[in-house]
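Enquirer: Kindly return the folded structure for what I paste below:
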Amino acid sequence: MAGTPTIFLHAELLPNIRQLTLHVSLPNSASEIDIRESTITLSESCRAVTVFTLHQDVELVETLKLPVKVTDASRRNLSFAGHRVDIGGTESKAQTAEYSFRLQVDPNDAGLTFTNKGFQEDDYVPWTASDMSTCAALHCKFCKQMIVDVASKPDTSSWQWKDLPSGNWAEMMDFWHCHKPDVHPDDKEGQKDIEAQNASVKGYGASNRVVATPRTGLVDVASFLVAESDCQNIKVLEQRPTSTSAKPASHDGKNARNIGCSGCSAIIGTEDSVAEGLRLYKNNIVVKHTGATEHVYETHSIDIITSSRFLDLIDHEGVRRFVIHAGQSNGILLWAFNPDLRYSSSSADHSIVSRRAMKVLYQNATDVERILEPENGVPTPLSLEELFLPENIYDELVLSLRRSNLLMPISARIFREWNVALLDRIEKRP
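Expert: The predicted model follows:
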């Protein structure tokens, strides 16, 4: 027996142009819907829309809370006449009639100030050092085996959490040393002594590097750097063969060995020979906070952690296109099309609260090596960043992108040769 038809609503806010796009998907072809009996109305507060239609004498009603308040004048634009969207001629697509509306955002909405911040100003990193101040333990995401017991050994020095600097901080220091202002010849010797002292104290000298220290957790955008002596219930996993066209993660020119959970053998991190420690992937770790009940763990989705990595690379490297792979010849070519937008959706797995996300365009890449290292005579992509992910994290990301693509309106799933998806972003309210 066929399920009851439903109305699907999807709204996206573009804060830079102060417009909101509303998609309305009505069930089955337009011939089975009496558009004259269908209405779309804006609430009195201008923060929600309600769609009513008749489908085979069955009344269908759906309400969606908008990501932002729109102007009262938008009511005049909410009419199905003239807003039909062409979604193609395949049989499955023909079962849906889609309509699209452009609504103006109310400039006096207080919420617009928050959503209109540039992503550089936001704290988009999940689990910063301040967030981890109440951490009691790190556990395996899959079997909840304890990996790092922060609250243990009360008789020794207390545990500390520290944020790691930007990934390109060393390059920035080299640039500064090469392009610093000239010093008067009479002051050069004294300047050298001052620079040597600063390099030693402030840690940006050539001989300085980040090293994992016992009882200290260093927080990166997508990982925790900890000393091996602080970890338990872990084991070194055998390296699986990888394609010659794509190299796995390596440190100091050596392939890093994967670290797995001794309970379920899932990959939870990797060795870092340069930092003399272990990097635990945030995506495969859950956090238990002080005072939490026995089975309460905090976790972040693959969307949150991946979008934070993209935002960090956009912020510090100025790139928006990425080649993502798991050490195999195939991968994903991804374009961070819009790093910051808000959306709301009436799909079953979404709440009525609007969500913050980044819109990405992606397509399958069958030959990663050819994209990263093109043949002679083929232009080299300058603004393209390689991103290696462990196999289980890569598979989870691919699944998340495909799931997001299917949850979007049919007319918005494809942009030229690209698939469209939304990756949720972390949002920390003040």
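Enquirer: only C-alpha atoms for contact and neighbour calcs from this point on.
Expert: OK.
Enquirer: mind listing the strands for the stretch 1-150 of the chain?
Expert: Using DSSP state E, counting those that start in this stretch, the strands assigned to the stretch 1-150 of the chain run over residues 8-14, 19-27, 39-42, 48-55, 58-65, 84-85, 96-104, 135-140, 146-149.
Enquirer: Turn those strands into TSV, columns for distance to Ala2 and mean neighbour count.
Expert: TSV is the format used below for the strands of the stretch 1-150 of the chain (distance: least, C-alpha to C-alpha, whole Å; neighbours: other C-alpha atoms under 10 Å):
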stretch	distance to Ala2	mean neighbour count
strand 8-14	17	23
strand 19-27	12	21
strand 39-42	25	18
strand 48-55	14	19
strand 58-65	14	17
strand 84-85	25	16
strand 96-104	15	20
strand 135-140	41	22
strand 146-149	46	21
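Enquirer: Tabulate the ones you listed (CSV), appending distance to Gln191.
Expert: CSV is the format used below for the strands of the stretch 1-150 of the chain (distance: least, C-alpha to C-alpha, whole Å):
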stretch, distance to Gln191
strand 8-14, 51
strand 19-27, 55
strand 39-42, 68
strand 48-55, 64
strand 58-65, 62
strand 84-85, 68
strand 96-104, 59
strand 135-140, 44
strand 146-149, 44
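Enquirer: Alongside the first, I'd like the structure of this one:
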Amino acid sequence: MDNLSAMTATPRFYAELLENIQSIAISIHLPSPSNSTTKLDLDSPCLINLHHDGRSTPLGLPGNVIPAASLALRVCKPGEQTLCYRLPVSPSKPFSTETENYVPWTAMELNKEAATLFNCRVCGAEVIPENRIKTWKDLPSGNWEEMMDFWHCHRPDESHSHRHIDKPRYAPLQRGYVAESGTALVDLTHFLLAEADCSEAVEVAEPTSAKQGPHILHCKSCKSILGVVDRKPPDDDFSGASRGWTLYKWALCDEKSKTFPLQCFLAAQLVDLAENNGTRRIIFTAQEVKLRVWVFSTDTRYTSSDTSRVMRAVKVFWQAGAGDKGGVMSAEGFEEVAIQKLLLEGLKEAIERGDQKFGEWRVGMVERFERRPYVM
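Expert: This is a model prediction of the structure:
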């Protein structure tokens, strides 16, 4: 970068609220080394002004700091291009008490609506016609399904022979669930419903790879991806039969044309894996692509030069590939999770925006939902 570019470049900054130690960590990367013009002022409890080479840049903070924090900001050694500070947070105003892993379009919300319809996010073509779904139900978690499978393999009044119960009424619980017409099952990231409940605007595309990937659901009008055909595992008498159509929430919009970003649904899935399944070290795989993710914090508040407000996010450490170099780079202790390539690409796009590093790891943020309007 030449001198003219350095003079006109914008500083990069990142500020993270560290609630456990009641402080805010700040990192500022200057376009040129600090000099006699470089100084920082505490303009308000949540705003810092950076002065450098005749320019003033406001830096918003993810929380309120105490007035004495201005003393720490006075320290600015000349010749440095990266400035780091840790400022004490004001104890008088806790930032947030929200802990719920909220996602929009829950079964409870949808059942309260007099009529619900969903359209293609891209072109507005009708996907789930109005009044086609009479009941919305929460989809059982993976832990619930494993528990039911264990229960029916090990009933208290029978031996632990691992033989499956032959009675038909146990089969749906043992093998999962099948979408019934008029009823949609609601997950964090998708709806599972019967094929008959989708409009004619949805078409099925056959797998193109020799490895027979999933059958993709497309919008007939604009060809955008809406979801996949959900098939049971090829096991026993359920040889890959369809149990419904999975429609991605982020591919849809409701009757008010409200849509939601993909990365927020991905964040909800990461929170669920970490907090409900105890899985924080994951190797996400999609065909030949692998992404190694370590969920460091499920609830982080931060501001940066890329945001215009305080963000709530899942903080992850990540590396491309499966990590098979041995030592700290090995895949030991990581659980492999297969996901759709579209999701892996969306996750990678979200976390690649960060420019921080932690040793051999890169640091990324995946934005979380909050109970407030999100109109894209």
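Enquirer: related to what we said a few turns ago, out of the strands of the stretch 1-150 of the first structure, which comes closest to Ala365 of the first structure?
Expert: Nearest to Ala365 of the first structure, of all the strands of the stretch 1-150 of the first structure, is strand 8-14, at 28.2 Å by C-alpha to C-alpha.
Enquirer: residues in the second structure aligned with the closest one?
Expert: Using TM-score structural alignment, strand 8-14 of the first structure lines up with residues 12-18 of the second structure.
Enquirer: And stretch 310-323 of the first structure, by the same measure?
Expert: Counting by TM-score structural alignment, stretch 310-323 of the first structure corresponds to 270-283 in the second structure.
Enquirer: center of the second structure - which residue?
Expert: Ala267 (1.8 Å; C-alpha atoms, centre = their mean).
Enquirer: ok so, going back, average distance between the match of strand 8-14 of the first structure and the first structure?
Expert: Superposing on the first structure places stretch 12-18 of the second structure at an average distance of 1.8 Å from its equivalents, by mean C-alpha distance after the TM-score superposition for the first structure.
Enquirer: what does that stretch contact?
Expert: If you take C-alpha atoms under 8 Å, 6 or more residues apart in numbering as the criterion, stretch 12-18 of the second structure is touched by 23-31, 59, 61-63, 300-305.
Enquirer: residue ranges for the strands of the stretch 251-376 of the second structure, please.
Expert: Assigned by DSSP E, counting those that start in this stretch, the strands in the stretch 251-376 of the second structure fall at 252-254, 281-286, 289-304, 311-320, 335-338, 356-358, 361-367.
Enquirer: Out of those strands, flag the one nearest Glu109 of the second structure.
Expert: Smallest distance to Glu109 of the second structure across the strands of the stretch 251-376 of the second structure (C-alpha to C-alpha): 12.5 Å, for strand 252-254.
Enquirer: In the first structure, what stretch matches the closest one?
Expert: In the comparison with the first structure, strand 252-254 of the second structure aligns to the range 286-288 (TM-score structural alignment).
Enquirer: Same question for stretch 63-74 of the second structure.
Expert: Using TM-score structural alignment, stretch 63-74 of the second structure corresponds to residues 68-79 of the first structure.
Enquirer: list the buried ones in the matching stretch?
Expert: By 16 or more other C-alpha atoms under 10 Å, the buried positions in stretch 68-79 of the first structure come out as Val68, Lys69, Val70, Thr71, Asp72, Ser74, Arg75, Leu78.
Enquirer: from the residues you listed, which is closest to Leu311 of the first structure?
Expert: Using C-alpha to C-alpha, Val68 is the member of the buried residues of stretch 68-79 of the first structure that lies nearest Leu311 of the first structure, at 23.3 Å.
Enquirer: Which residue is the nearest non-sequential neighbour of that closest one?
Expert: Using C-alpha to C-alpha, 6 or more residues apart in numbering and skipping the chain neighbours, the partner closest in space to Val68 of the first structure is Arg47 (6.3 Å).
Enquirer: Measure how buried the one you found is and give me the count.
Expert: Arg47 of the first structure has 16 neighbours, counted by other C-alpha atoms under 10 Å.
Enquirer: what do you get for Lys348 of the second structure?
Expert: Residues lying near Lys348 of the second structure (other C-alpha under 10 Å) number 19.
Enquirer: And it, how far from Ala194 of the second structure?
Expert: Separation of Lys348 of the second structure from Ala194 of the second structure (C-alpha to C-alpha, to the nearest Å) stands at 31 Å.
Enquirer: can you check Ala350 of the second structure too?
Expert: From Ala350 of the second structure across to Ala194 of the second structure, the span is 32 Å (C-alpha to C-alpha).
Enquirer: for the stretch 151-300 of the first structure, what spans make up the strands?
Expert: Using DSSP E, counting those that start in this stretch, the strands of the stretch 151-300 of the first structure run over 160-163, 216-219, 223-226, 234-236, 250-251, 254-255, 258-261, 267-272, 277-281, 285-289.
Enquirer: and the fourth one, which stretch of the second structure?
Expert: What that stands for is strand 234-236 of the first structure. Counting by TM-score structural alignment, strand 234-236 of the first structure lines up with residues 202-204 of the second structure.
Enquirer: average distance between the matching stretch and the first structure?
Expert: Following the fit onto the first structure, the mean deviation recorded for stretch 202-204 of the second structure is 1.5 Å by mean C-alpha distance after the TM-score superposition for the first structure.
Enquirer: Ok, which of the strands of the stretch 251-376 of the second structure comes nearest Pro207 of the second structure?
Expert: For the strands of the stretch 251-376 of the second structure, distance to Pro207 of the second structure was read as C-alpha to C-alpha. The smallest value, 14.2 Å, belongs to strand 281-286.
Enquirer: okay, the angle between that closest one and strand 311-320?
Expert: Going by axes from the mean of the first three to the mean of the last three C-alpha atoms, to 10 degrees, strand 281-286 of the second structure is angled at 70 degrees with respect to strand 311-320.
Enquirer: Other residues contacting strand 281-286 of the second structure?
Expert: Outside of strand 281-286 of the second structure, the residues within contact range by C-alpha under 8 Å, 6+ apart are 290-295, 322, 331, 333-341, 344.
Enquirer: give me every residue that touches the residue opposite Pro88 of the second structure in the first structure once aligned.
Expert: The equivalent of Pro88 of the second structure in the first structure is Gln104 (alignment by TM-score structural alignment). Gln104 of the first structure makes contacts with Arg18, Gln19, Leu20, Val70, Thr71, Ser74, as judged by C-alpha under 8 Å, 6+ apart.
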